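**Q** what's the 3D shape of this:
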Amino acid sequence: MNIVVVGGNGLVGRNVVRRLRGKGHEVAAASRATGVDIVTGKGLAQVLEGAEVVVDVSNSPVLVGEAPCDFFKAAIANLLEAEAAAGVQHHVSLSVVGTERLGDSPYFRGKAFQEQRIRESGLPFTVLHATQFFEFLLDIVEVSVYDQALRLAPAYIQPVASADVAACLAELAVRPPRNGVIEMAGPERERMSEIIQRFLTQIEAPYDVVADPLAPYFGARLASDSLLPGTDAHLCAMDFDGWIEQSEYWGASW
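**A** I've put the predicted structure just below:
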């Protein structure tokens, strides 16, 4: 099968590419590093020539402000147009659990727009909603820290390992389109403020966590269940302790 992974040099994309190639598929990793820019459309027609499936795991290089919304709007317009012209038969997209509930956030508003365009495109599709990656905990820290403290909502999250997400995407890419959304999450539900404190303790970061119900999450106000999956979500086995023990942070000398 001829498959193009958009964002194929990123955390999840590299893993998806490796898994699909390991199964004997012809796979192209599309990214700015390979001459493909989905925001401008540069290189898309060339990389999609002959493609049967597109797996889109691209992400905005900026996570705060209006930039993510602008990124997703431009990217999905160019990508769907190029896919239609190339005769792509299946569009697989990675999104986030809770996207439809977080319209106050430019990031999630952009993701919701992306999903709407996919549904309206007429292309067969599958959207995977995943909870926050364990690897994303550091990003939450970086955008939340101020003066040695982090103010975080006590909303619940159920993080998942990016490797499990990549395995699911690789499997979905070679299956028939669902024309709908699938949810996946990790096995443990924990308050964001508490798991971030656990993470900071493990990496010996000198920050204090303050639980604040009014603290924004990438511009959105969170209810206790805003980031939780539904009852039909696929739950993976890798928990926080298992992930941290095999991560780059375990035993690191800071």
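**Q** only C-alpha atoms for contact and neighbour calcs from this point on.
**A** OK.
**Q** would you map the helices across the stretch 1-150 of the chain?
**A** 11-22, 44-47, 67-86, 106-120, 137-144 (DSSP state H, counting those that start in this stretch).
**Q** now the ones you listed as a markdown table including distance to Thr99 and mean neighbour count?
**A** Formatted as a markdown table, the helices of the stretch 1-150 of the chain follow (distance: least, C-alpha to C-alpha, whole Å; neighbours: other C-alpha atoms under 10 Å):
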| stretch | distance to Thr99 | mean neighbour count |
| --- | --- | --- |
| helix 11-22 | 19 | 20 |
| helix 44-47 | 27 | 18 |
| helix 67-86 | 12 | 19 |
| helix 106-120 | 5 | 20 |
| helix 137-144 | 16 | 15 |
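**Q** quick one more, to check against the first:
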Amino acid sequence: MRVTVVGASGEFGSILCEILLKRGAQVIPAHRKTGVDAVTGTGLSAACAGADVIVDATSLMSRSAADSERFFSAVAQNIAIAADDADAAVVYLTIYGASDSAVNKKMGHYRGKAQQEAVYTEMLGDAATAFRSTQWYSLPEKFLAAMTFGPVAVAPRMLSRPAAVEDVAEAMADVVLDPSRPSDIIVAGPATMNLVDIAKAVAAKNGSPKKVFGVNVGGSAIRSGGLVPEHPDVTTSTTFEQWLAAR
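**A** Below is the predicted model of the structure:
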């Protein structure tokens, strides 16, 4: 199977490419260093030509709703056009709960993902698979990197069923390589946790920062289960304790 991975240089995309290659797929990595700009569409058609499946693993680290909506909308539109030209299926990475207005109304990044989902649904329908992942164990590390002030850090209170990114990538590879793939799939970690507790555990293992305080972000849905699927299609196996011990 020939698979074009758009966003192949990112945290998730790079892991997915390795897994697909090990499973025998022909992988075409598409990102700026390979001459592909998914936002403008430059180089995208050539990278997707002949593909059986196109994976959208693009990401944008921005809290601005306007920036996120512009980015994810443009990328989805360009990939949808390339997929139609190549007669290829699309599997795109999104966040469980992102399209819920109670979750995304104060979360710019999630509003961008909601726009992404809307574009793919409108342009491709069932030819695009929404791969809805919960947050990853590595996310609180990013919070700590951005929000540490001397010996003190803050992290958001977010209830989720976090997973190891490697497990999520394995689950996506299953979907990508399955010709009968569903139009929608939800993947979640093995246990419900608050991301601030993960941040505190990571800080304790690292020995820094000394104190991590939880802060409220977004609306109450973020803290009360809007990001927690009750019945995911796939439950990953790596526990947080296993992930932390292996760091």
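**Q** with both chains overlaid, what TM-score comes out?
**A** Overlay of the two chains. TM-score (TM-score structural alignment, normalised by the length of structure 2): 0.89; 240 aligned residues with a C-alpha RMSD of 1.9 Å.
**Q** out of the helices of the stretch 1-150 of structure 1, which is closest to Ala223 of structure 1?
**A** Smallest distance to Ala223 of structure 1 across these (C-alpha to C-alpha): 15.0 Å, for helix 106-120.
**Q** what span of structure 2 is that closest one aligned with?
**A** Aligned using TM-score structural alignment, helix 106-120 of structure 1 spans residues 108-122 in structure 2.
**Q** mean distance, that stretch to its aligned residues in structure 1?
**A** After superposition onto structure 1, the mean distance of stretch 108-122 of structure 2 to its aligned counterpart is 0.9 Å, using mean C-alpha distance after the TM-score superposition for structure 1.
**Q** need the contact partners of that stretch.
**A** The contact list for stretch 108-122 of structure 2, computed with C-alpha atoms under 8 Å, 6 or more residues apart in numbering, reads 60-73, 75-77, 80, 94-95, 98-100, 103-105, 128, 130.
**Q** likewise for stretch 131-140 of structure 1?
**A** Outside stretch 131-140 of structure 1, the residues touching it (C-alpha under 8 Å, 6+ apart) are 96-97, 157-162, 184-186, 196, 199, 227-229, 240, 243.
**Q** from these, which ones fall inside strands?
**A** If you go by DSSP state E, the contacts of stretch 131-140 of structure 1 have 96, 157, 184-185 in strands.
**Q** neighbour-wise, which of those leads?
**A** Highest neighbour count within these, by other C-alpha atoms under 10 Å: Ala185, with 28 neighbours.
**Q** so the counterpart of that one in structure 2 versus Lys105 of structure 2, what's the distance?
**A** Residue pairing (TM-score structural alignment): Ala185 of structure 1 is matched to Ala188 of structure 2. Taking C-alpha to C-alpha, to the nearest Å as the measure, Ala188 of structure 2 falls 22 Å from Lys105 of structure 2.
**Q** give the contact list for the corresponding residue of structure 1 for Phe213 of structure 2.
**A** Taking TM-score structural alignment, the alignment pairs Phe213 of structure 2 with Val210 from structure 1. Val210 of structure 1 sits next to 149-152, 193 when contact means C-alpha under 8 Å, 6+ apart.
**Q** turn those into JSON lines, columns for distance to Pro177 of structure 1 and neighbour count.
**A** Shown next, in JSON lines, are these (distance: C-alpha to C-alpha, whole Å; neighbours: other C-alpha atoms under 10 Å):
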{"residue": "Ala149", "distance to Pro177 of structure 1": "45", "neighbour count": "14"}
{"residue": "Leu150", "distance to Pro177 of structure 1": "41", "neighbour count": "23"}
{"residue": "Arg151", "distance to Pro177 of structure 1": "41", "neighbour count": "20"}
{"residue": "Leu152", "distance to Pro177 of structure 1": "37", "neighbour count": "25"}
{"residue": "Ser193", "distance to Pro177 of structure 1": "37", "neighbour count": "20"}
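**Q** and those, which is closest to Gly24 of structure 1?
**A** Comparing the contacts of Val210 of structure 1 against Gly24 of structure 1 with C-alpha to C-alpha places Ser193 closest, at 42.7 Å.
**Q** give me the element the closest one is part of.
**A** In this structure, Ser193 of structure 1 is located in helix 192-202 according to DSSP states H and E.
**Q** what packs against that helix?
**A** Here helix 192-202 of structure 1 touches helix 137-144, strand 208-211, going by 3 or more C-alpha pairs under 8 Å, 6 or more residues apart in numbering; DSSP states H and E.
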